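[1] No letters, just coordinates:
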């Protein structure tokens, strides 16, 4: 990805990252700028803020107007390189992040001596009230509560600039606990916002702070809609090379003194490892690209071709996911680490760069799942633990609320879930009827919607299936999620009548929800297919998992899950969204969740026609077809072997975004860059190319014959499949281990390899 002109603004920025740090990098009016973002930083209001902006200016300036210019994302090496040539002066600036340490490096080199000025810029130097629509970046969203964003602290420290934010004693967590009538449990609930301190230290080799009468000089300015103050470093003397470093640190349950000690430890570790850090980071990115790829029509690159763009954008979006490989929190669906000034997305949103729609510390489960499903076939198993650990950390809170409200066991994970495992503060409902169940969200879209957690349970089970690695630590979570449905719906049935189950011994899953689409359902398709698949997969685990008594419990729970429901649509049998429901809303197609993610229907599975009929003839499904954001129609079509439809939808998903950086899709239903848009695009492309059913590996089940492709994907049982399709013929098919080659089922049209 190479640009030969400077950017107009941050909306034309380029992503750069590694480990758990993301930067938006751009050059504007001769200055190099980047926003700093790190996974796990949340303020009192549960905003996920930028940690600041850095501005770098070189003198003489090689990026002045009329100079030769190049900004390039070095995808294979994972960094951004900016080059300028003015007359006989040449300068190259490299921005890279250490994958294994939280530090940003800016390396400047030139053929002649230059000086460097760098400013740390903050728009949070004073307390201020968060404005109406701006609250969408917090957990308050549309509420009328008065929300104060408290200031950061910036000052000099050891010839550098120290900046940090200390969360106040009272945070969004305290409000949510009180709102949700959980105060008796409060001392035992996990609270990640309490005492959180985040920030960093900007330092340059042979650079000193810009002082005024012994104090750090503050330069006032305004970028787009946000007034800021800049705090500068300047090089002591002109030189041909310069190094600028930004060390970042986050500490929860902390205080400023402890945080500073932790930051000092980060700096010390980086200094000790500086001779090997660059190579280790380059090696990591090399290994990342070696383990998986999909390149479409790579032998005939054509930037104007939407089909070629599909392959290129798959790769660069996977790069964006790799930038938060080891985050303490999952990559957020609504922008990840790469949000920027919102006015360049919606001209009415005249707010600062901390803004994103749908909250900062709120993790919408239906959207998050699409960010993490593609990591299985791409072999990025180590990156999935960020999402899994999110649920592990919040398990205690989810179980505690279940016990407190209803007196039974199991984890009730809601759809709009805060980073501490309780329902989102705004969507829980402020104006609740007096006798409304306090365990429920008073929200037309979210009521009774608990089953998305089952998808993450299935991902955990798939980790064992793909890699054989030990998933014992996830077993209590998976069990708790299935126990909740078993116990809660018997609890509700007993409150209505004398029997806990129906005449067939099945749960009566009412009231329920099929995604946010079909509400007040009786036996929702998403809940049933999720429970059947997860419990069946628990029982299929090697015998080392679960005691005999546990396995009897799994079998018993599975026996109580009711069957799916069906209905006639336009003269064809189709999968029904539920046995019954009270209302329809939103624009989803949950009746195809037994296709994806729960793999009960699809290529190589029984009764494929019923699922195909659901796509073709269900008028409600037809009405809600879409490709933007979290819509997964491309995945459904791929799983159903509908090649033409899958290809057309995948092109719409993964073709250039229309923004300067082609994988900055959105906003769609969410925000820019829309990571569940990219994630669902990745899944669909993978499923077009390879699907696994039992031990079988189906190649090209929904792949157009005229799309050349080189690929390497991962399959269950520690298997990789690599090969090339050229002019409808398969070349160089390599299956490791080779014994798995017998399990390959080639599309009928593909010529022998």
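    Structure's in. What do you need? Note that the structure is a prediction, hence the values are computed from the model and not measured.
[2] Every contact and neighbour count from this point should use C-alpha atoms.
    Fine.
[3] Can you verify residue 692 is assigned to a strand?
    Yes - counting by DSSP: H, G, I helix; E, B strand; the rest coil, residue 692 is located in a strand.
[4] Residue 598 against residue 529, yeah?
    Yes - A contact is recorded between residue 598 and residue 529 when judged using Cα atoms under 8 Å, the distance being 6.3 Å.
[5] of these two, who's got more company?
    residue 529 (26 against 20; other Cα atoms under 10 Å).
[6] distance of that one from residue 546?
    From residue 529 over to residue 546 the distance is 22 Å, taken as Cα to Cα, to the nearest Å.
[7] do the same with residue 742
    Plainly put, residue 742 is 32 Å away from residue 546 if you go by Cα to Cα.
[8] Endpoint to endpoint, stretch 62-70 covers what distance?
    End-to-end distance for stretch 62-70, by Cα to Cα: 11 Å.
[9] make that stretch 616-634, sorry
    Distance between the two ends of stretch 616-634: 14 Å, counting by Cα to Cα.
[10] And stretch 209-222, by the same measure?
    Across stretch 209-222, the straight-line distance between its terminal residues is 21 Å, by Cα to Cα.
[11] got another, please set it beside the one above:
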């Protein structure tokens, strides 16, 4: 079971009577940019109450806690495991009806240097092309008063230094943001009335480890354990140690700390929910599972609500032993496919879009700060390589804003543009950052957050396209615009699929919508000079490409392209995320023709992983199709915990699988068009629902649907209730 809060995630399970959990923490990157686990904790109780048939392990979703209860060997026990929302502390509370002894063992597989080989390097920045032999350097673990201190301190040379050299940016290296050095990741494990009791070597599944034991001083009916985790850039180890000590919570404050954390979870659940067939007694009901799994996955996202780094699409904080995902991957628990510090925006976006309608605006800041930290590095790329302004963000970039070195490619033609990835999938794919620009702007529309701090970032991203494609045009000829006064976005890329594209629809739709949103800002947020610039730029964006196939007009992925490299459907991105076509919008048949009759869209259709056909279907009011895909997308995973989907195209748990499922379900239930709020635009017959979602203009909508009738509706602010359109009663509404 996953349990977590703040920016800590634990995998918790019971095995042979022992309670085990992995420690996951946002931002714990090593020199190779692997996102490290900070160890594993094993709890053994003697006599052991968890070895008999009377046993229960339950996730208390409303409190963010796991309770493990059992009775065996003459002892009845209850163990509570939870994470503080407001401080980086993991708490274990054990209560028994008879006195027992507790042994807590901190298990670490990085007690010595490790040498990952071949596919194991998919967990770091090197992937299939390490420039030299890779070493995962050992951690430091030692006994302290009442506990253990453990940490990984990065060496001075990291992936950052090697990538800067590879990509010919040494001249500006001192001006670049470097998140990997000096970085220290680790913590303290401390028990109340516990002492260090030695260490031992062992093996769990595929990996040797060393275990450091804490043992209770004497048998008792109450035991407490606390793990305090800290990831921080600190030039001096003494400073890091001092800070982690300051984060340790006193045992006497435990009750108040827990009450504060439980209140946070209560508020979290009250601000948004979707419960399908809530009165159903049969939990095997497929529709009920869809609603339950929506809630479970939202909970998993909330476990990294306040991380320094966003929730990773390829497992978040909840990855675990890789051979349990792929039997041949006999690697350490640090493994995940597609990198630890590597950011794949095409996947990440699906993790963060659903947070708007769920009202989780505070959880989006980690993703936005990620981009703001690396903005200057992206601007240096444009300046050094091409001599123009604007932030150049590639697909598959590192947490310091430069392209992943394996995807950038070490074997490049000598005269190849150093600003480009030499990569058939990723070349010229710049536009995914614009989805995060729109999310930044939408946090004001949905939640009233101030967005002034994000506007320089958005402007820099737009300027890149303006100035870069003028630069490209000058390389080709004497004119920078086409005969209609439009920029020519060539070479480009429509997602990763349509390559060497001319005027990719993903780029055009994104630039149109983000620029229009910037122009809609109030006068106090946008200076007249800026407004004039965006008005001029909007006129230079070409129209969305369309085409006719078998007599049917439809959206095109680009005007022209050279080849197909992946299996996405970017011709439908004007439907989602850009909202140019859909229920209640003009020319919906153009988009529906694309969904049903574009041969590539049909061939690529799926519910797996990052596929978003369920979202397209919902946005287009295709109720039967949306239901079919959502039942596939949000059904129970093929694992013991129902929302550990994957691996799909990525890893387990697949967070872009869960995110795309959340978005699709939200869109089936509620969509907005201008000032209108459309309820049930693609909602199936026979699905009762209790819901609360957020809409634009800082609106919340909650209600209950029973037997196809809306029996309860609350809208805040109340004057927005007149904007609500119940689509179940408006069958002819733009259908």
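    Received the coordinates, thanks. This is a predicted model, so every value here is computed, not measured.
[12] For residue 744 of the first structure, give me its contacts.
    Contacts for residue 744 of the first structure were tallied using Cα atoms under 8 Å, 6 or more residues apart in numbering; they are 696, 697, 698, 699.
[13] and those, which of them are in strands?
    Under the assignment DSSP state E, the contacts of residue 744 of the first structure contribute 696, 697, 698, 699 to strands.
[14] List buried members of these by neighbour count.
    Using 16 or more other Cα atoms under 10 Å as the burial test, these include 696, 697, 698, 699 as buried.
[15] Just name the closest of the contacts of residue 744 of the first structure to residue 640 of the first structure, please.
    residue 698 (12.3 Å; Cα to Cα).
[16] The counterpart of the closest one in the second structure and residue 175 of the second structure, how far apart?
    For residue 698 of the first structure, the aligned position in the second structure is residue 678, judged by TM-score structural alignment. The spacing between residue 678 of the second structure and residue 175 of the second structure, counted by Cα to Cα, is 49 Å.
[17] before we move on, what about residue 301 of the second structure?
    As judged by Cα to Cα, residue 301 of the second structure and residue 175 of the second structure stand 33 Å apart.
[18] More neighbours: these two, which one.
    Neighbour totals were compared for residue 301 of the second structure and residue 175, and residue 301 leads with 26 against 11 (other Cα under 10 Å).
[19] Confirm that that one sits in a helix.
    Yes - the assignment for residue 301 of the second structure is a helix, going by three-state DSSP.
[20] just to revisit the earlier point, could you dump the ones in strands among the contacts of residue 744 of the first structure to JSON lines with distance to residue 111 of the first structure?
    As requested, these are exported to JSON lines (distance: Cα to Cα, whole Å):
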{"residue": "696", "distance to residue 111 of the first structure": "58"}
{"residue": "697", "distance to residue 111 of the first structure": "54"}
{"residue": "698", "distance to residue 111 of the first structure": "55"}
{"residue": "699", "distance to residue 111 of the first structure": "52"}
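[21] Of these, just say which sits nearest to residue 708 of the first structure.
    Distance from residue 708 of the first structure was checked for each of those by Cα to Cα. The minimum falls on residue 699, at 13.6 Å.
[22] Can you tell me the SS state at residue 664 of the first structure?
    coil.
[23] Under the alignment, what does residue 521 of the first structure map to in the second structure?
    That one, residue 521 of the first structure, aligns with residue 501 by TM-score structural alignment.
[24] isn't there a strand covering that match?
    Yes - secondary structure assignment (three-state DSSP) places residue 501 of the second structure inside a strand.
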